[in-house]
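A.B. asks: sequence unknown, structure follows:
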């Protein structure tokens, strides 16, 4: 029996650790699903006016509606979609009726489309406030002179356009001819891989248990 004891302890201990990691990932899955449900609820809530002092944490995804003028040449943010390939997001200075100046992410245009559609006055924008976290150490510096960005950096874009660091990601833009295809805020970009991780851990646990059983069988064969 002593020959079996150490392999059995090692095998069952490893199996227990791997199963516990799988259970932990299932718990993380439930936590992430609750977060996604909260994001979806925020996105689809009834729209309100743009707050006087929006907070990047408290007001993230807040649905808003505003009327004003889209003015000047938009910034171009390089982006790619599965459906249409490479193109730009147009981020435009938006002067509200009360004189405040914020930004609107109007949506997607293809590389060969008009990325400088001119001014549009008296438009109504409905969408969500957003402070995307897209910039990392691999993101190239923006070409400020050319108005070209490689990720949405709200603070830097606001400095380039001379607006508040407030971005409305449009769901609809009415009162003007279509200038871009809206790319509204959704929860689909929030990663949720916990189910896959759980399956991997449980799979490893099954393999570990099988290897343990095989080792015990080999030990038995040697002693017969």
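C.D. replies: Done, it's in. Computed from a predicted structure; not experimentally measured.
A.B. asks: Going by C-alpha atoms from here, please, whenever you check contacts or count neighbours.
C.D. replies: Fine.
A.B. asks: Going by neighbour count, which residues in the helix or strand hosting residue 220 are buried?
C.D. replies: Assigned by DSSP states H and E, residue 220 belongs to helix 194-223. By neighbour count on 16 or more other CA atoms under 10 Å, the buried set for helix 194-223 is 194-195, 197-198, 200-202, 204-205, 208-209, 212-213, 215-216.
A.B. asks: dropping in the other structure now:
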């Protein structure tokens, strides 16, 4: 076996594996785009009645239209908005016309507006059911006593506000909620990094192939010399 055969085979096999990984990521990208398209269609679909018992899988992103009353209690979830900075999501109990008590994410307020009184009362709300996955391994525990939350933990919030463990994230509210900026459900928070991964694998394939060609050329030069 020639001394360039093994490096050449190693280089070609490595390049083929890296190209396969890049191609697989492109296939995953197409799959993820299809999923995101389905989610966006569901988010903007026709409103449905509140489910009797919410199912995080079947009912996630389901549009709903509610008429009822926002009660005065508020929970504050610390978040940050681009180009705005720190602030809070305001979570309040909402009592529907038929007497159900659920949670409503009213939207975003700046930190300095926490102490400002907000209008509650009768509201018509269009929004989406959601079970947010805000908590990571680095998320602090909620300061329930001080009413500063670091994740929208639906079960804990429903216990504090005496509601069903159902959260509707408001898209539109009538009358409007002055000083509160709705942050409707969308797909921006769903990671879709497959294109970057594909570019990385294809770039590594090019580097690996170029390195293989350079090594084989040097070996041939040495042999001829």
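C.D. replies: Alright, I've got the coordinates. Bear in mind the structure is a predicted one, so any value in this text is a computation, not a measurement.
A.B. asks: still on that earlier bit, quick one: which of the buried residues of helix 194-223 of structure 1 is nearest to residue 2 of structure 1?
C.D. replies: Taking CA to CA as the measure, residue 216 is the one of the buried residues of helix 194-223 of structure 1 closest to residue 2 of structure 1, at 11.6 Å.
A.B. asks: Also compute the angle for the lengthiest helix in structure 1 relative to helix 194-223, please.
C.D. replies: For structure 1, the helix with the greatest residue count under DSSP state H is helix 2-43. Helix 2-43 of structure 1 runs at 170 degrees relative to helix 194-223, counting by axes from the mean of the first three to the mean of the last three CA atoms, to 10 degrees.
A.B. asks: Helix 2-43 of structure 1 vs structure 2, mean deviation?
C.D. replies: If you overlay the two and look at helix 2-43 of structure 1, the average distance to its match in structure 2 is 0.7 Å (mean CA distance after the TM-score superposition for structure 1).
A.B. asks: In structure 1, where's the longest strand?
C.D. replies: The longest strand of structure 1 (DSSP state E) is strand 63-81.
A.B. asks: And the following helix or strand past that one, what's buried?
C.D. replies: Helices and strands here follow DSSP H and E; after strand 63-81 of structure 1, the next one along the chain is strand 85-96. Residues 87-96 are the ones in strand 85-96 of structure 1 that count as buried (16+ other CA under 10 Å).
A.B. asks: and the angle from the strand or helix carrying residue 104 of structure 1 to strand 85-96?
C.D. replies: Using DSSP H and E, residue 104 of structure 1 sits within strand 101-110. With the same axes, to 10 degrees as the basis, strand 101-110 of structure 1 and strand 85-96 are set at 160 degrees to each other.
A.B. asks: now the angle between strand 63-81 and strand 101-110 of structure 1, please.
C.D. replies: Angle of strand 101-110 of structure 1 versus strand 63-81, following the same axes, to 10 degrees, is 40 degrees.
A.B. asks: Over which residues of structure 2 does strand 101-110 of structure 1 lie when aligned?
C.D. replies: Aligned using TM-score structural alignment, strand 101-110 of structure 1 spans residues 101-110 in structure 2.
A.B. asks: Relative to structure 1, what is the average displacement of that stretch?
C.D. replies: Superposed on structure 1, stretch 101-110 of structure 2 shows a mean distance to its aligned partners of 0.3 Å (mean CA distance after the TM-score superposition for structure 1).
A.B. asks: how far out from the middle of the chain is the helix holding residue 220 of structure 1?
C.D. replies: Chain-centre distance of helix 194-223 of structure 1: 37 Å, with CA atoms, centre = their mean, to the nearest Å.
A.B. asks: still on that earlier bit, of the buried residues of helix 194-223 of structure 1, which pair is most distant in space?
C.D. replies: 194 and 216, at 32.9 Å, using CA to CA across the buried residues of helix 194-223 of structure 1.
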